[in-house]
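S.K.: okay, sequence plus prediction incoming.
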Amino acid sequence: MGLHRTAYRFFLGIFFIALANPSIAQQKLNGMELPDVLTMNNGIKVTTARQWRNQRRPELLTFFKKEMYGQSPGKPVNMTFKVFDTDTKALGGKATRKQITVYFNGKADGPQMDILMYLPNQVKHKVPAIVGLNFDGNQSVNNDPAIKMSNSWMDKTKGVVNNRATEATRGVDAGQWPLEMILAKGYAVATVYRGDIDPDYDDGFKNGVQGLYPQLQNRGDNFATVAAWAWGLSRILDYLETDKAVDAKRVGVFGFSRLGKAAVWAGATDERFPLVISNESGAGGAKLFHYTGGERIRRLCTKFPHWFCGNFKKYMDQDSILPFDQHMVIALIAPRPVYIASAEGDTNSNPEAEFWGAKGADPVYRLLGTDGLPASSWPPVSTPVIGRIAYHVRPGGHNVTDYDWAQYLKFADRYLK
């Protein structure tokens, strides 16, 4: 009886998708058939940049906001910034450190986040910047004792006691944030702790920025966690637009793992970011759901039910028959450059599926006059493929390494300088 029920639910899912999408045009890729990124919902093929810009791109944005990431608010009307720390001789004199509190509703007792920023002292003009969220608090990015200790809720790891950071967390993630390498290349770095925006546990969206937007909750397309993190990345850029030391038109957005999902979505929704870097973002980031292996929708929606909006749950167990996939999200970044990177041993993220996610966006980049991703097959380990879409897979597991950053900085030099 249980087998019959399982089969019934499976075929009911197929019927639901077919009913909602009576004629899904297919895009062939490495033996797979994906929903075609360049065919509109009404079946019309997109053949011009104008069609993409004015019709297909808005159509896809509307779909993903409704069915996966959820709706997000715009820039808060009353948001304010307070620079509470400036040190022109940080990191042994190599950098200027700034720390800034962002008050989302302009109130000192309201939701807020702290930006940690380092500027390269050797550059005497406005500098490009790389922004990204961190996992364990700003103090985890470097052992600089002057970095404000985060007081937001944290997972019970790496020196965290009673869900709060202690001095033992200073510099624990410094290996993922090689500040001196980035600064030496002439880039500023700006980062925020993810938990300042959303604490990343299923709390009914009571302790993050969602509390400012009750109208976006209790609905199928609710303002969920990944979208909130992406929204927070845009608020970092809002501050940088006010900082005279930064060239705010040359700001790349970076993210690793679940924060890579947020970086991809931030790049898709905020066109002010001229460059996007996704490091092992996996399912809900760069990985194709249609491709076997790695995290699937059921795991995302059960282990991390707060990450995506409620409507996304109806696609559980339908990964291989979806009327959409992540190549469409990556295509929303086009024609801006995007770097997608994987690790050979990172089976959860499924490195080959991340490559094909990038390759699936290639037709849009080429339609818009760029070289897209200049590879026809998954490249060997440690062999970056660089076009307007770039990709590499390195040895090792789920992490961010100096090798990764070296490739990202070369890519940024090519497109941000």
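M.R.: Perfect, I can see it now.

S.K.: use CA for all of it now, contacts and neighbours both
M.R.: OK.

S.K.: what residues are up against residue 239?
M.R.: Neighbour list for residue 239: residue 81 [criterion: Cα atoms under 8 Å, 6 or more residues apart in numbering].

S.K.: quick one: secondary structure of it?
M.R.: helix (DSSP: H, G, I helix; E, B strand; the rest coil).

S.K.: helices of the stretch 1-150 of the chain, residue ranges please.
M.R.: 2-20, 49-51, 57-67, 90-93 (DSSP state H, counting those that start in this stretch).

S.K.: next, format those as JSON lines and append distance to residue 347 and mean neighbour count.
M.R.: Putting the helices of the stretch 1-150 of the chain into JSON lines (distance: least, Cα to Cα, whole Å; neighbours: other Cα atoms under 10 Å) gives the following:
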{"stretch": "helix 2-20", "distance to residue 347": "26", "mean neighbour count": "12"}
{"stretch": "helix 49-51", "distance to residue 347": "36", "mean neighbour count": "14"}
{"stretch": "helix 57-67", "distance to residue 347": "25", "mean neighbour count": "17"}
{"stretch": "helix 90-93", "distance to residue 347": "36", "mean neighbour count": "14"}
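
S.K.: presented hereafter is structure B, for comparison with structure A:
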Amino acid sequence: MVFIFRLFTFLALAGATLAQQDTAEDRCSKLPDKLILSKLTDPFTFYNKRPVRTKADWACRRAELAELIQRYQVGYLPSKSPTSVTGELLENGAFNVTVTEGEKNITFTAKITLPAEGDGPFPAIIGLSFPSITVPSDVAIISFPNDAIANQLGTSSRGSGLFYDLYGKDHSAGALIAWTWGVGRLIDALEKVPATKINAKRLGVTGCSRNGKGAMVVGAFEPRIRLTIPQESGAGGSACWRISDELKRRGENIQTASQIVTENVWHGAAFNSYTGQVGVLPFDQHLLTALIAPRAVLVEDNGGIDWLGPESVYGCQRAARSVWRALGIADRIGLSQPPSHNHCQLPEVSKPYVNAFIDRFLKDKEDVNTTVFYTGGDFKYEEKDWVDWDVPRL
């Protein structure tokens, strides 16, 4: 009888305890269905957790990010200038650039097309391979042979090209940063040869698709570029790795870090170790874009090609824009993302934006309005899922 009483008492107490737990849990907040485990990296906090409070701080944070992105993703630019760089203008606008490093030298040829009228010096757009944007008739075009500098013929082409002839096939640089080095040497030569009639202080860079990835990296790491116009650059360019991974998880047909390293050698070999865990990287592509600040960038995109990740581009560049906002110059970064159109074909709706950025930043027309952040996409992007920082006033 005593046993039965004790058993009844135990069960009664246990039931009361469980009821109390149920009541307590009812008062607890519920986890959301969608969890973002790794938000986009805060531009305004140093790696050591110190906050960015001034423009001088941003310059230091920028230098820190440039080091991190080279170390873990694109590979390193050579640490010192080459022994010599010379330029020679030939017939029909051919411009030979010869770079000497110690006892080695390489030569590559860019093609300069000057405006039909005027004496120059002219502002110029450097096109990786060639520009597929519409360039105004009073702006020179320089076609840059990036494939000669570093091949992009698949994963077997790592370490192949003129850059690696100088620095060795095992150099850490992927193709994108090798192209950046090449554009830097082109600018060195332009500065020394006034006969080109190019104003080397008024240069822009552009490229589309894979060359758009290159344009973004060139703009980020070559400070003499005043205007960067990456076109439909997707993964490795204007899209963020973290956002693209999440969209892939939801079923979108989108290029991710895991895929891109199986396609080509645009990034340094060190990046291969992180493509399946991009959330551990101390940066994302919004901070690659942010390296351009306070200079100007217009991201031209295509809202109708899923592989390019238009929603990822939109969210990524919104995050990047916070740096220009903090600097008080938000009209120096633009996004034009019309609905579907042919790949690398600049649609009519985008042409006024391109012209405005060129007018202001290459032709010094300061009164031109360059405020644009436009998408034709119907996205479910929510900034609170990805951004947990406040924008300071630097």
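M.R.: Sure, I can see it. The structure displayed is predicted, hence computed values, not measured ones.

S.K.: post the TM-score for the overlay when you can.
M.R.: Superposed pair, TM-score by TM-score structural alignment, normalised by the length of structure 2: 0.73. Supporting alignment: 313 aligned residues with a Cα RMSD of 2.6 Å.

S.K.: and the helices of the stretch 1-150 of structure 1: which comes nearest residue 191 of structure 1?
M.R.: With Cα to Cα as the measure, helix 90-93 is the member of those nearest residue 191 of structure 1 (16.1 Å).

S.K.: which bit of structure 2 covers that closest one?
M.R.: Mapped onto structure 2 using TM-score structural alignment, helix 90-93 of structure 1 spans no residues at all.

S.K.: which among the helices of the stretch 1-150 of structure 1 is found nearest to residue 279 of structure 1?
M.R.: helix 57-67 (21.2 Å).

S.K.: that closest one corresponds to what range in structure 2?
M.R.: Against structure 2, helix 57-67 of structure 1 falls on residues 62-72 (TM-score structural alignment).

S.K.: related to what we said a few turns ago, which among the helices of the stretch 1-150 of structure 1 is found nearest to residue 310 of structure 1?
M.R.: helix 57-67 (8.0 Å).

S.K.: do you know how far residue 292 of structure 1 is from residue 349 of structure 1?
M.R.: Using Cα to Cα, to the nearest Å, residue 292 of structure 1 is found at 11 Å from residue 349 of structure 1.

S.K.: on that earlier part again, which stretch among the helices of the stretch 1-150 of structure 1 comes nearest residue 365 of structure 1?
M.R.: Using Cα to Cα, the helices of the stretch 1-150 of structure 1 put helix 49-51 closest to residue 365 of structure 1, at 9.7 Å.

S.K.: for residue 99 of structure 2, grab the count of nearby residues.
M.R.: 25 (other Cα atoms under 10 Å).

S.K.: which part of structure 2 matches stretch 340-348 of structure 1?
M.R.: With TM-score structural alignment applied, stretch 340-348 of structure 1 matches the range 299-307 in structure 2.

S.K.: can you show me the strands along the stretch 51-200 of structure 2?
M.R.: 84-89, 94-101, 104-113, 122-128, 140-144, 198-208 (DSSP state E, counting those that start in this stretch).

S.K.: the fifth one corresponds to what range in structure 1?
M.R.: Residue correspondence for strand 140-144 of structure 2 in structure 1, counting by TM-score structural alignment: residues 188-192.

S.K.: returning to what we had before: most packed of the strands of the stretch 51-200 of structure 2?
M.R.: Stretch with highest mean neighbour count among the strands of the stretch 51-200 of structure 2: strand 122-128 (a mean of 26; mean count of other Cα atoms under 10 Å).

S.K.: contacts for that one next, please.
M.R.: 114-115, 131, 135, 138-146, 197-207, 211-212, 214-215, 362-363.

S.K.: Provide the aligned range in structure 1 for that strand.
M.R.: Under TM-score structural alignment, the match for strand 122-128 of structure 2 is residues 127-133.

S.K.: related to what we said a few turns ago, got the helices of the stretch 1-150 of structure 1 as TSV, with distance to residue 129 of structure 1 columns?
M.R.: Below are those laid out as TSV (distance: least, Cα to Cα, whole Å):
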stretch	distance to residue 129 of structure 1
helix 2-20	42
helix 49-51	29
helix 57-67	26
helix 90-93	17
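
S.K.: closest to the centroid, which residue in structure 1?
M.R.: residue 263 (2.0 Å; Cα atoms, centre = their mean).
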